[in-house]
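[1] Sequence first, then the predicted structure, then my questions.
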Amino acid sequence: MSVNYASGLSAYKNKGRCGGKEYLDSEKKLRAKCTELCDLIKKSKYCVIHCGAGLSTAAGIPDFRGPNGIWTLEKNGRSLDENKLKSFAECVPTYAHMAIIALIQNSYVKHVVSQNIDGLFLKANIDRQNISELHGNYFIDRCSNCRLQFIRNRPSPTMCCQPTGDNCSQCSMPLHDTILDWNDNLPEEELETAEQHSNRCDLSICLGTSLQIQPANELPLIAIEKSDQGKLVIINLQRTKFHNYANLVIHHYIDKVFELISENLGIKVDRYDPNLDPTKSTKDLVLWKSNKHLQ
């Protein structure tokens, strides 16, 4: 899980600001802010959601820079008890993951740009063309020869773009995991697609991200840099360095925010269904179609 992911990365000192204070809006303030957010969503013609580790903490996956985050504890000479944590295979999408799928299906959200490697959007059965995963996915292998991607029915045994032991069903060449190390370049196709959607975006919503890692932290700002009409919303328990640029900042738990959003917009949010989860396939590897680039 994320503890093993963090320990598998190369040594790297500049992990950003860790352990910042968390804030929680009052119920009254939260409801007022969610009403304002829903108004922005209704007016938006091209909304893009940008996700960080804070989105998945409700699924039992620890974040990195929160008060009890992996790197915060590491900085203080402590560590998480791995025996008390769920594996990536056990974790399932949160209410917010499923609500985002519903927002896409109801044409409120056009695209998701994710820094998370947990595969929870994949488990929620997101359409391939609706997501860019900048840092990889433990449930996706990639063929470096024909560039096809395959869904795994178990987490990758490797990381840092190493051979996983499986071969491409199309060209028989070795498959590699998609999990990046600190100094790896972002996958070109994923970044290109994320940039294309960000350039069309008029509403960027940032969820559970400290907005410290480049270039992912630059993409949400495109909406407000290219037009006075562009809007930036940050939903995070901690402050970020971009708070002063945001049109709206919500300090609350992401699942609660999306419960209020779905209620306000009148959209039905389905429960996670393992029968629709492509990582539960009886086949070892299932082809995941490549990004359909914007015209």
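    Good, I have the coordinates.
[2] Please make it C-alpha for all contacts and neighbour counts, starting now.
    Fine.
[3] in the helix or strand Val3 falls within, what counts as buried?
    Following DSSP states H and E, one finds Val3 within helix 2-8. For helix 2-8, burial by neighbour count (16 or more other CA atoms under 10 Å) applies to Ser2, Val3, Tyr5.
[4] likewise stretch 181-195?
    So, applying 16+ other CA under 10 Å, buried residues of stretch 181-195: Asp181, Leu186, Glu189, Glu190, Leu191, Glu192, Thr193, Ala194, Glu195.
[5] So which of those are in helices?
    Among these, the ones falling in helices (DSSP state H) are Glu189, Glu190, Leu191, Glu192, Thr193, Ala194, Glu195.
[6] ok so, going back, any idea which of the buried residues of helix 2-8 is closest to Ser26?
    Ser2 (30.6 Å; CA to CA).
[7] List the residues that contact Ser132.
    Going by CA atoms under 8 Å, 6 or more residues apart in numbering, Ser132 touches His111, Val112, Val113, Ser114, Glu190, Leu191, Thr193, Ala194.
[8] take the one below as the second:
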Amino acid sequence: MSSLGYAQRLAWKEDVGGTLGSEEIHFESERVEQLAKELADVIREAGKIDDDDTKKKKKKKTGVIVHTGAGISTAAGIPDFRGPKGIWTLQKAGENLPTSSVPFPLASPTVTHMVLCGLQKAGYIRYVVSCNVDGLHYRSGIPREEVGELHGNCFAERCETCECEYFRDFEMESVGFKYTGRRCRRKECAGKLRDQVLDWDDALPEPELCRAENEAKKAKLALVLGSSLQIVPSGDLPLLTIPDARYKKRKRSSLSSSGGKNKKTVTRKTTGGQLAIVNLQATEKDQFADLVVHAKTDQVMLQVAKYLNIEIPDYVRKDAFGVRYVAHASNEDNEDKRIHLKVQIVSQHFESDHDIPVPWLEDIDVKSIPKWVKVKNLEQETKRVGGLFVCKTFEFMRMFSDFLNDDDDDEEIVFEIKPNARLNSSPTISTTRSSRALQRLLERVTKGEKLTLSSCEESETIDNIETHVVRYQQKR
């Protein structure tokens, strides 16, 4: 599913509210560079977050609260919604809808995402408030608790019992907090999981909305990146940072441009902060801003990082897959008894009742397991659902007497991985891992479990596989 798929899963709404297809404004590069320098100065003046600020209960406004919209993800190949070629713009015009240039699960964070990660690590950012559902802030390295995902996340599902949230490498197939069919993995819970993407009439998550409001009032600078600020209340949150006198006489109806997301409006007063907006289109909040830059966010934030001497982190994508080991014995006497081992590659989020896709994986081969013989002609074809890898099974064999007398229980398994070509990764990745799960299984076998009556099963996750690395160029 792409952002287009997400939009198609929403309940049909002919009027999505607000303005669609406004003309894009591109400042000349020299002007952008000058404004980026001014923005860097404003961020520097806002200061870094004082760890003792909360303890001392200081009232001084410090740091930056960042508000992000679809415009920061277009460079990742994900269409926006309200731009001249946005999803809702073309939908209203009755034209063919745009397509993503990369599958949603394979999208990489943009320069803007990674500069924000660098700013967050440097201590400038109080909180990131996002209306995006693409999960790229999470992938960039910003801690989940430091991002308020007001409209949800296509890759998240949450337990309705214990509130535990799971971030997946595949997209949810629904929106509107519907049951996904999976259950919580926490001990003594097993509650049902729901998707975490808002539909039109769903209320914003109250804890994250409340924190966004609180951090907005404490911040010295509200920085808007790639958002037209047309959805209420998220579009009004930046106003909490600036002096109330700037806009207190302005009439703001709770129904105006709400798009049905949430009827709550921002009405609390605040003083002393500044507002900066970086967006290709003009917004209604430009009149209240101290700084407005009409340019692509990547162009601006790359310059900001340079002027603030912020190190832009490399994006290193790390993936994982699950392995199931199932052993059973042949019916011969002990002298001729053989142990058959089935090795099944599945999603790290494997559940027996569901076909879970592994979008990043194109194919995989189990090259070898020491002392085991790979059984030819029994390897199953790779199973796919909707073109995505789901599972693959291999079979190995070993004489029972061989490992009964084998003191070396350090079994290593070699995987040859072929990542999805859309990741622009290496054609193949080889990884050798010591299989603890396989060791446990063989220990059970040697203790005399009756394999003729039932099979033994173990599973493990093979993780931290570097499937994609992006280094963001930064001119000095």
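    The structure has been received and is ready for your questions. Everything numeric in this text was worked out from a predicted model, so none of it was measured.
[9] Adding distance to Lys241 of the first structure, write the buried residues of stretch 181-195 of the first structure out as CSV.
    CSV is the format used below for these (distance: CA to CA, whole Å):
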residue, distance to Lys241 of the first structure
Asp181, 24
Leu186, 23
Glu189, 28
Glu190, 25
Leu191, 22
Glu192, 25
Thr193, 25
Ala194, 22
Glu195, 21
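[10] what do we get in the first structure for Val326 of the second structure?
    For Val326 of the second structure, the aligned position in the first structure is a gap, per TM-score structural alignment.
[11] no wait, Ile465 of the second structure
    In the first structure, nothing lines up with Ile465 of the second structure, judged by TM-score structural alignment.
[12] Now do the buried residues in the helix or strand encompassing Ile465 of the second structure.
    Element membership for Ile465 of the second structure (DSSP H and E) is strand 456-470. When burial is assessed from 16+ other CA under 10 Å, strand 456-470 of the second structure yields the following buried residues: Cys456, Glu457, Glu458, Ser459, Thr461, Ile462, Ile465, Thr467, His468, Val469, Val470.
[13] so where is the lengthiest helix in the first structure in the second structure?
    In the first structure, assigned by DSSP H, the helix with the most residues is helix 27-43. Under TM-score structural alignment, helix 27-43 of the first structure corresponds to residues 29-45 of the second structure.
[14] List the buried residues of the matching stretch.
    By 16+ other CA under 10 Å, the buried positions in stretch 29-45 of the second structure come out as Val32, Glu33, Leu35, Ala36, Lys37, Leu39, Ala40, Val42, Ile43.
[15] The second structure: which residue goes with Gly77 of the first structure?
    Residue pairing (TM-score structural alignment): Gly77 of the first structure is matched to Gly94 of the second structure.
[16] Can you report how many residues neighbour Ser172 of the first structure?
    12 (other CA atoms under 10 Å).
[17] Check which helix or strand it maps to.
    Per DSSP H and E, Ser172 of the first structure falls between elements, in no helix or strand.
[18] Give me the spatial nearest neighbour of the aligned partner of it in the second structure, chain neighbours excluded.
    With TM-score structural alignment defining the correspondence, Ser172 of the first structure maps onto Ala190 in the second structure. Among residues not flanking Ala190 of the second structure along the chain, Cys184 sits closest, at 4.5 Å (CA to CA, 6 or more residues apart in numbering).
[19] cool, and Arg384 of the second structure?
    Nearest residue to Arg384 of the second structure in three dimensions, chain neighbours excluded: Val390, at 5.1 Å (CA to CA, 6+ apart).
[20] Now check the first structure for the residue matching that neighbour.
    In the first structure, no residue is paired with Val390 of the second structure according to TM-score structural alignment.
[21] does Val390 of the second structure really touch Lys383, like I thought?
    Yes. The criterion here is CA atoms under 8 Å, and Val390 of the second structure meets it with Lys383 at 5.5 Å.
[22] These two - which one has more neighbours?
    Val390 (23 against 16).
[23] Could you check how far the more buried one is from Met172 of the second structure?
    To Met172 of the second structure, Val390 of the second structure is 15 Å away according to CA to CA, to the nearest Å.
[24] likewise Leu106 of the second structure?
    14 Å.
[25] again, but for Lys92 of the second structure
    Look at Lys92 of the second structure and Met172 of the second structure: by CA to CA, they are 26 Å apart.
[26] neighbours around Gln196 of the first structure, how many?
    Using other CA under 10 Å, Gln196 of the first structure has 14 other residues around it.
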